[in-house]
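S.K.: 3D model of this:
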Amino acid sequence: MSGSTLSIPAADEELPDCVEVAVIGLGYVGLPLAREAASVGLRVAGLDRDPRVVEGLNAGRSHVDDVSDDDVRQMRMAGFTAYTDDACLARAQTVVICVPTPLSEDGGPDLSAVTSAVRAVAGRLRPGQLVVLESTTYPGTTEEVVRPLLEESRLRVGEDFALAFSPERIDPGNTTHGLRDTPKVVGGCTPSCAAHAVAFYGKFIDTVVQAKGTREAEMAKLLENTYRHVNIALINELAIISRELHVDVWDAIRCAGTKPFGFQAFRPGAGVGGHCIPIDPSYLSYKVRSSLGYEFRFVELAQDINRRMPEYVVRRAQDLLNTAGRPLRGSRVLLLGVTYKPDVADQRETPAVPVSRLLRKREAEVSFHDPHVQLWTVDGVAVPRVGDLMAAVRDHDLTILLQDHSAYDLPALADEARLLFDTRGRIFQPGVEVL
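M.R.: Model (predicted):
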């Protein structure tokens, strides 16, 4: 969704008389939601501003890692159709908004896609509809931004239509926990709104957890990811300190992890990536700063630590080359894994970008390999992709493992590489530098 109201003509698809669910935004959040709803027999319509996405889905092609082409074909057989025209919203019993909320220049959430989607809904709103916001944002958004826009239709929340917030909990690439078996948190503007939302999600989610209200549901999402963000920052700083203290931080984590209570293992890395952990805590920090007038210091500190990790990785890489008698300038450096997590193609906020940027700034010759990424650009400049991986690690002065995709034979890579820097703590054998 962009900042303008959707008005692109739809493809040659006739609008059904009625759909039970309309999902706005068919990306990493919206498409899995549409799939699960369709899988239990609900009639689902999808709305997206990108004609290429709509055309691909209607032709049975997926653009999301966790939804296969076969999944899309099954959805189509169940009656799913994607549109670029918001006319489909008028026929929906429930509308779920799953549009992106990136950070704006002032560090707060950019709600332009949300407000655009809500205005589209308001223009088609009718009595009896349920509207749910799933896009991550700061506490108060549903009541302070979404509700007033919808009530411009002169329909009233809790009387004429229902409004709720339900945070997305999608974990791309997770084959253990999916949408259906991950508990769904729901908060309504009124008790009747909550009841409508709980009943809706209960049709295709195993467990629905009702929050006290929309603000609590909004805060729950930020709490989940702020918790992870702060603990990742803690272990990243411990990794730096441990090296100075001559402590094997990976072994310390292994030992601490044997405690059956009171400890959850987090592991250091080149930074944090994805749309959630680097972004979501900023929403909370923004709300505290704008509404209360002071900083959320835990979040600010965690952001500072995690943002410094790419620079630390490059500094360690430079030290490793210097020890081998080579300067970083002019050295050939191969980056393995440029996505933000293992075994997905998702590159959102990947720390590989600042690592590559810093290496180039120091005039290293950077190449990459990733089994899930064929083309990769940093600051608009293409990074060369190697074909023969084993030949490449033998040919490059330094190989840096940024993402431990399961396709990589890590021991074999360690045997062949001239120098290998493992930022994931996966290769503990002589000659390998570990973060």
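S.K.: use CA for all of it now, contacts and neighbours both
M.R.: Fine.
S.K.: How far away from the center of its chain is stretch 218-232?
M.R.: Centroid separation for stretch 218-232 versus its chain: 13 Å, with CA atoms, centre = their mean, to the nearest Å.
S.K.: And for stretch 46-66?
M.R.: For stretch 46-66, the distance to the chain centre is 18 Å (CA atoms, centre = their mean).
S.K.: what do you get for stretch 33-47?
M.R.: Distance, centroid of stretch 33-47 to centroid of chain: 21 Å (CA atoms, centre = their mean).
S.K.: what does stretch 139-147 give?
M.R.: With CA atoms, centre = their mean, you get 22 Å for stretch 139-147.
S.K.: Any buried residues in it, and which?
M.R.: 139-143, 146-147 (16 or more other CA atoms under 10 Å).
S.K.: start to end distance for it?
M.R.: 13 Å (CA to CA, to the nearest Å).
S.K.: contacts for it?
M.R.: Contact partners of stretch 139-147, identified using CA atoms under 8 Å, 6 or more residues apart in numbering, comprise 115, 118, 133, 157, 163-165, 189, 214-216, 218-219, 284, 287.
S.K.: Among the buried residues of stretch 139-147, pick out the one closest to Asp415, please.
M.R.: Pro139 (50.7 Å; CA to CA).
S.K.: Could you check how far the most centrally placed residue in the chain is from Tyr28?
M.R.: The centroid of the chain falls nearest to His275 when counting by CA atoms, centre = their mean (3.3 Å). Applying CA to CA, the value for His275 to Tyr28 is 10 Å.
S.K.: repeat for Thr423
M.R.: 27 Å.
S.K.: Does Asp110 touch Pro102 like I think?
M.R.: Yes - at 5.4 Å, Asp110 counts as touching Pro102 under the criterion of CA atoms under 8 Å.
S.K.: Let's compare: structure for the following, please.
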Amino acid sequence: MTVDVVVLGLGYVGLPLAHEAARTGLTVVGFDINSNVVDGLNAGHSHVDDLSDADIAEMREAGFRATSDESELTRASTIVVCVPTPLASDGSPDLEAVTGAIQTVARQLQPGQVIILESTTWPGTTEEIVQPLLEETGFTAGTDFHLAFSPERIDPGNPTYGIKNTPKVVGGVTPTCTQRAADFYRQFIDTVVPAKGSREAETAKLLENTYRHINIALVNEMARFCHELGIDLWNVIDLAATKPFGFQAFYPGPGVGGHCIPIDPNYLSYTVRTRLGYPFRFVELAQEVNSGMPLYVTRRAQDILNEDGKALRGAKVLLLGVTYKRNIADQRESPAVPLAEDLRAGGANVSYHDPAVATWNLPDGDLERVPDLEKAVADADLVILVQNHTAYDVEKLATLAQQFFDTRGVTTSSGVHRL
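M.R.: Sure thing, here's the model as predicted:
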């Protein structure tokens, strides 16, 4: 018995994809090397924000199951690879998970299968890394099997756009590969956009996130000098946003987080430096500005405490919201981590609250959430709003605090410090 698709990697990208395919009527098997993920899903439990246990139950009723048995890949018409692509310690792309996944696919590769990589990576990965590994089997891409790249466009917590109604870019290593991969996605995605090839599809993903990275850096840098000049940047942005053309609003914050913005533009910068020998200056400058925001927030915190005649060393600082995005539990690359480290380096006693995070895993050990939010706010020398979760009554909390520093520009209370 064959299955329509095996999704390899059941995280924030792979599991929603598997869910949408299954609810459309495709037969879906999920593959993951993490036994806890596999056992949890087979027991009906979700581990990602965008899917509930009820969603997993719906998938299971449609025939979905998770496995760590790679022989299941032989039964698939299509295999979609959705594994992490972090940065290595030297800032270069770490493709260990991708190469490991593709080697697994190669061991089970069957004639006629469609192999699609969704993991974000540098331009050329599909043709230069994935294709040769698969062709070591003796099969030829475009003839014996079909190979394509399709960038994921998952936006955790987005109530409007999900897998089905977000246009899907697809680029194959041959035109036939593009067509076969596009035909697969058209079964459960409304709009499929064919690319000229896999390199164009890979680069499109990086352009999308580089655009955001650079524009966020622009307003983050403006936040610094607008504060010095006594200008309310939040009001400036609202004013500029009234223009019906030629402007899109971006907002400053304590740093950038998630998998995409802090990481993906570096793939493009890495490619330019290693292939062409010169820097992608916009990306590198944006990285410098955005990565410096936690330290800037720390310095502002120190200034606020000084106004009360207090030092940062020994001060009780409460952080509100430690996830990278509001209303989700995902902590990947959250700027709250370097912010906490910078505050601690200055001698502050850091505590936190987040409605979605009971235990915060910091590099130097775990921290437990404060049990009584309002008491913790009142007791702290300084409260910093890092992430504006809907669960927070920010105006009320600001009135309870001795000093309140809003890095998200959402408070209107007098006496509040805003980024």
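S.K.: what do we get in structure 1 for Pro244 of structure 2?
M.R.: Alignment note (TM-score structural alignment): Pro244 of structure 2 maps to Pro260 of structure 1.
S.K.: In a strand, that match, correct?
M.R.: No - looking at Pro260 of structure 1 with DSSP: H, G, I helix; E, B strand; the rest coil, it is coil, so not inside a strand.
S.K.: number of nearby residues for it?
M.R.: 8 (other CA atoms under 10 Å).
S.K.: What of Tyr161 of structure 2?
M.R.: As a measure of burial, Tyr161 of structure 2 has 14 neighbours, counting by other CA under 10 Å.
S.K.: Would you mind finding the match for it in structure 1?
M.R.: So Tyr161 of structure 2 corresponds to His177, using TM-score structural alignment.
S.K.: Just the helices from the stretch 1-150 of structure 2, written as ranges.
M.R.: Here the stretch 1-150 of structure 2 has its helices, by DSSP state H, counting those that start in this stretch, at 14-23, 35-42, 53-61, 96-108, 125, 131-135.
S.K.: Of all these, which one is nearest Gln302 of structure 2?
M.R.: Per CA to CA, nearest to Gln302 of structure 2 of the helices of the stretch 1-150 of structure 2: helix 96-108, 41.0 Å.
S.K.: Pull up the aligned stretch in structure 1 for that closest one.
M.R.: Counting by TM-score structural alignment, helix 96-108 of structure 2 corresponds to 112-124 in structure 1.
S.K.: you'd agree His389 of structure 2 is up against Asn327?
M.R.: Yes - at 5.2 Å, His389 of structure 2 counts as touching Asn327 under the criterion of CA under 8 Å.
S.K.: Name the residue most distant from the centre of structure 1?
M.R.: Max radial position in structure 1 (CA atoms, centre = their mean) goes to Gly325, at 40.1 Å.
S.K.: if I line the two up, what does that residue land on in structure 2?
M.R.: By TM-score structural alignment, Gly325 of structure 1 lines up with Gly309.
S.K.: mind checking the SS state of its match?
M.R.: Note that with three-state DSSP, the state of Gly309 of structure 2 is coil.
S.K.: buried set for stretch 211-226 of structure 1?
M.R.: Result for stretch 211-226 of structure 1 [16+ other CA under 10 Å]: buried residues 211, 213-222, 225-226.
S.K.: ugh, typo on my part, it should be stretch 244-258 of structure 2
M.R.: 250-258.
S.K.: how big's the offset between whichever helix in structure 1 runs longest and structure 2?
M.R.: Counting by DSSP state H, the longest helix found in structure 1 is helix 214-244. By mean CA distance after the TM-score superposition for structure 1, the fitted helix 214-244 of structure 1 averages 0.4 Å away from its aligned residues in structure 2.
S.K.: so how far is that helix from its chain's centroid?
M.R.: Centre to centre, stretch against its chain (CA atoms, centre = their mean), the figure for helix 214-244 of structure 1 is 15 Å.
S.K.: In structure 2, point out the residues matching it.
M.R.: Under TM-score structural alignment, the match for helix 214-244 of structure 1 is residues 198-228.
S.K.: Could I get the contacting residues of the nearest residue to Cys226 of structure 2 once chain neighbours are set aside?
M.R.: The spatially closest residue to Cys226 of structure 2, leaving aside those adjacent along the chain, is Leu233, at 6.2 Å (CA to CA, 6 or more residues apart in numbering). For Leu233 of structure 2, the contact set (CA under 8 Å, 6+ apart) comprises 222-223, 226-227.
S.K.: again, but for Leu401 of structure 1
M.R.: Counted by CA under 8 Å, 6+ apart, Leu401 of structure 1 has contacts 335-337, 420-424.
S.K.: can I get those residues in JSON lines with secondary structure and distance to Ala34 of structure 1?
M.R.: Formatted as JSON lines, those follow (DSSP: H, G, I helix; E, B strand; the rest coil; distance: CA to CA, whole Å):
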{"residue": "Leu335", "secondary structure": "strand", "distance to Ala34 of structure 1": "36"}
{"residue": "Leu336", "secondary structure": "strand", "distance to Ala34 of structure 1": "34"}
{"residue": "Gly337", "secondary structure": "coil", "distance to Ala34 of structure 1": "30"}
{"residue": "Leu420", "secondary structure": "strand", "distance to Ala34 of structure 1": "43"}
{"residue": "Phe421", "secondary structure": "strand", "distance to Ala34 of structure 1": "41"}
{"residue": "Asp422", "secondary structure": "strand", "distance to Ala34 of structure 1": "38"}
{"residue": "Thr423", "secondary structure": "coil", "distance to Ala34 of structure 1": "36"}
{"residue": "Arg424", "secondary structure": "coil", "distance to Ala34 of structure 1": "34"}
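S.K.: ok, so of the residues you listed, who is nearest Ile232 of structure 1?
M.R.: Arg424 (13.0 Å).
S.K.: from what I can see that closest one touches Leu435, true?
M.R.: Yes - judged on CA under 8 Å, Arg424 of structure 1 makes contact with Leu435 at a distance of 7.2 Å.
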